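1. give me a 3D structure for the following:
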Amino acid sequence: MSPTSAAATESPWPRSEPAGLTPAPEQLQLRESLRGLLGKHSGIEQVRAAADTGPGYSPRLWQMLVDEMSVTTLAVPEHNGGLGYGTAELAIVLEECGRALACEPVYSSAVLGAHALLAAPEAEDTPLAEVLAGKLIATVSALDPTTDDLRATTGPLGWRIDGTVTDLVGGGSADVVVASAATADGLLLFALRPPENTRRTERRVLDSTRRRADVTVHDCPAVPLTAPDTTATTRTRLRDLATLALACENTGIIDHLLEMTIEYTGTRQQFGRPIGSFQVVKHRLADLLVSLERARSASRYAAALFAQDPDSARLAVAVAGAVCTEAAVHAAEEAVQLHGGVGFTWEHPAHSYFRRALGNEAAQGDARTHRARVAALIGV
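-> Below is the predicted model of the structure:
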């Protein structure tokens, strides 16, 4: 057997349909409840207004998502204070947040922050309980440690960290930062609680509904979440979770853009008939529908597989990243164009979705990046 064939044989190929792929009644109810809540409190004007506030989101809506929809505890094991569901249910939350373009810290805190803190479930001094309760907002900058410059030392007062975390999602208002830092024993993952006088430099970003900042800390108390031999594995799983989360969010974005565009082309008249009746427009809408179904299939399958075993889901996650990223950007471009002259104004909602799609692409890589991961996993 050739090396390439051997690598392909050892790749994490799915063996059967994962449990949770077919929606259960409670999952349909979760989706309906979330859509109703976000439809009432996260319209496009509400999103834009919340994004311009100090924290960059609506604290009221965030607390409703935590208290009424349990977004922080949904996919957390029961023995850690969660509800014990999996990423299949979390995928529903992320899809609906993408549809509504919600700017609340679901992706950064409820998904990445909470699951990063679960890397040290035995540690009693982590802020996991406060993050799950929504009282503290967490964010993660541990996926590519080469972008950060953090150094950690330990002494009588415990671990202390100095340096700068760059391009941190929600970094301007985050209470807890999870990041990789260099130690004498190697790279470790830490949970930091930056003090009030921490220097936070807001970045100029394309997507104002998901702000980013650089955070500089000095002698900041920190709690280690990993050991030198587990840091790489934990970071890889978090990267896969981040890719999956944005794939699900992109699926929701495509869904809303297609719905919005069908409604517009069905009412906009030209030459005495709706433009949606023209064959060229029908074909473009049909292509968008195909893209949506491909994205749904890829993201939901990856989420169901990830719930069973994150390591065996790596290939499915990479496929979902490639399919959903490309489809979201394409859907946003088509929505802008098919809305005609009004679609090319920045004030139109399509542009906010376009910016989020491009921001997601920048955060976890474009379709080519994910396809390269697919190729590496299957040994091509």
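2. for the rest of this, base every contact and every neighbour count on C-alpha atoms.
-> Noted.
3. could you count how many residues lie near Leu28?
-> 13 (other CA atoms under 10 Å).
4. try Arg314
-> That count, for Arg314 with other CA under 10 Å as the rule, works out to 25.
5. from what I see, it and Leu238 are in contact.
-> No - using CA atoms under 8 Å, Arg314 makes no contact with Leu238, being 11.2 Å away.
6. and the residue nearest to Arg199 when sequence neighbours are not counted, what element?
-> Leaving out its chain neighbours, the residue that sits closest to Arg199 by CA to CA, 6 or more residues apart in numbering is Thr216, at 5.4 Å. Using DSSP states H and E, Thr216 falls within strand 212-224.
7. buried stuff in that strand?
-> Residues of strand 212-224 classed as buried: Arg212, Ala213, Asp214, Val215, Thr216, Val217, His218, Cys220, Pro221, Ala222, Val223, Pro224 (neighbour count, 16 or more other CA atoms under 10 Å).
8. out of these, who's nearest Leu90?
-> Arg212 (23.2 Å; CA to CA).
9. excluding chain neighbours, what is closest to the closest one?
-> Val169 is the one closest to Arg212 (CA to CA, 6+ apart), at 4.5 Å.
10. let me know the secondary structure of Val165.
-> strand (DSSP: H, G, I helix; E, B strand; the rest coil).
11. before we move on, the earlier item: isn't the residue nearest to Arg212 up against Asp214?
-> No - counting by CA under 8 Å, Val169 sits too far from Asp214 to count as a contact (9.1 Å).
12. let's see this one next to it:
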Amino acid sequence: MAAAGPTFEELADRAAELAQLRASADAVLARAWSASAARDLLDTAGPAYEPALWTTVVELGWPEVMVDADAGGGGAGVRELCVLSEACGYAAAGLPLAATAAAMWAEGGCADGIAVVLPQPGQLAAGAVSGSWPAVAYAQVAARLLVLGDDAGTPVLCAVSASAPGVRRTPVVPIDHNPAANVEFDGAPCTLLAEGEEAVRRHREAVRRMMLGEIAELVGVAAAANAAAVDYAGTRVAFGKPIGTFQAVKHRLVDQRADIEVGRALVARAADAVDRARPDAAAIASLAAFWALDRLVHVPEGAVQVFGGIGYTWEHQAHVHLRRAARLAMSLGGRAAHRGVAAGWLHGLLAGERA
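-> As a prediction, this is how the structure comes out:
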């Protein structure tokens, strides 16, 4: 007999807890950050990254949200990470939250400094890792890099200190100017975290959690861009009327809002599936990623069109959301691959199978 699902009261309580978390995150970020501050960083010679803002969220325990309470973490799940990531996206706060939270979950404990999970495997020999990874987001400022290696046929998950010998980081400038770098390991010493099937499982789950956090951030970016366009459409007058009264503008904004809500719902569904270790978690996560690549990434583009000429100027903050959305989309992998996974799962459901 199948286990009973949560009751309506439990679902309502859960929704209230998540709403309270989002309100708290929005309040913190509103005091500490703004899209204008993100735009100003793009004018500097360095990367668009504010260490003081990262210190603020670290002090609040956001990167440790998925670490077990017994290990000093928040004891929460992917759903909470996605709520915090969406808040960061809405505030245009470019932070390595999803990457570090996923890495800490894989490490099974809290550790100082930014960490990044490298999605592609490397080679391991005699306790040292070799490999190369292009344009890794936030790699310039990372303290640790987690990688799945292959040691004579045995999968091994290990952590590499960014300052270790054999580690080379070459700064690159992505479209959102985050502190990214090309990463190369040439016999870099590492710390063993897991091996065998457990290493594969932990790496796969960490990458999936990071991906869902980034999709949630993209939901926030899209929501902020659309909200700004709605405000502008209510005040910008053309031919004696606010442009928001014109059907073409009105329909675009409503359609974009619908895309955002669908994306938010898919992220929530995928996060719950991962937290409950459901067999369809990978498929639902790919469905959320496909929606992000197919629909959400275009919302900031549509917002820029609503702004018209002013939206194309450097002084306007619309391009902050546009740049961030484009970079997040690039991190999600191939659209066709996610579409294939999601389509196969949906076909199975229609055929009466269970993925």
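13. please state their TM-score.
-> TM-score of the superposed chains, computed with TM-score structural alignment, normalised by the length of the second structure, equals 0.87; 342 aligned residues with a CA RMSD of 2.6 Å.
14. closest one of the buried residues of strand 212-224 of the first structure to Pro3 of the first structure?
-> Distances from Pro3 of the first structure to those, taken by CA to CA, are shortest for Pro224, at 38.6 Å.
15. I figured the closest one hits Thr183, correct?
-> No - Pro224 of the first structure is not in contact with Thr183 according to CA under 8 Å; the separation is 10.7 Å.
16. what's the average distance of the strand holding Thr216 of the first structure to the second structure?
-> For strand 212-224 of the first structure, the mean deviation from the second structure after alignment is 2.3 Å (mean CA distance after the TM-score superposition for the first structure).
17. which other helices and strands contact that strand?
-> strand 158-169, strand 186-192, strand 199-202 (3 or more CA pairs under 8 Å, 6 or more residues apart in numbering; DSSP states H and E).
18. buried residues in the first one?
-> So that's strand 158-169 of the first structure. Buried residues in strand 158-169 of the first structure, counted by 16+ other CA under 10 Å: Trp159, Arg160, Ile161, Asp162, Gly163, Thr164, Val165, Thr166, Asp167, Leu168, Val169.
19. rewinding a little: and the residue nearest to Arg199 of the first structure, what's its match in the second structure?
-> Taking TM-score structural alignment, Thr216 of the first structure has Glu184 as its aligned residue in the second structure.
20. same question for Gln270 of the first structure.
-> Checking TM-score structural alignment: Gln270 of the first structure goes with Ala238.
21. what's the neighbour count on its match?
-> 10.
22. for it, list the residues it contacts.
-> Contact analysis of Ala238 of the second structure by CA atoms under 8 Å, 6 or more residues apart in numbering lists nothing.
23. now do the one 4 residues further on
-> For Pro242 of the second structure, the contact set (CA under 8 Å, 6+ apart) comprises Ala233, Gly234, Thr235, Arg236.
24. show me where the stretch 51-200 of the second structure has strands.
-> For the stretch 51-200 of the second structure, the strands defined by DSSP state E, counting those that start in this stretch cover 115-117, 122-125, 128-136, 144-151, 154-161, 167-172, 180-189, 191-195.
25. and of those, who's closest to Thr245 of the second structure?
-> The nearest among those, by CA to CA, is strand 180-189 at 42.1 Å.
26. what angle do strand 128-136 and the closest one make with each other?
-> 180 degrees (axes from the mean of the first three to the mean of the last three CA atoms, to 10 degrees).
27. other residues contacting strand 180-189 of the second structure?
-> Contacts for strand 180-189 of the second structure (CA under 8 Å, 6+ apart): 125, 127-140, 160, 164-174.
28. the stretch 1-150 of the first structure: helices as residue ranges?
-> 3-10, 25-41, 44-51, 59-67, 87-100, 114-117, 128-132 (DSSP state H, counting those that start in this stretch).
29. helices or strands up against the last one?
-> Taking 3+ CA pairs under 8 Å, 6+ apart as the contact definition, the neighbouring helices and strands of helix 128-132 of the first structure are helix 114-117.
30. ok, and the closest non-adjacent residue to Thr261 of the first structure?
-> Spatial nearest neighbour of Thr261 of the first structure, chain neighbours left out: Ala335 (5.9 Å); criterion: CA to CA, 6+ apart.
31. show me what contacts the equivalent of Ala337 of the second structure over in the first structure?
-> Ala337 of the second structure maps onto Thr369 in the first structure, with residues paired by TM-score structural alignment. Thr369 of the first structure makes contact with Ala322 under the criterion CA under 8 Å, 6+ apart.
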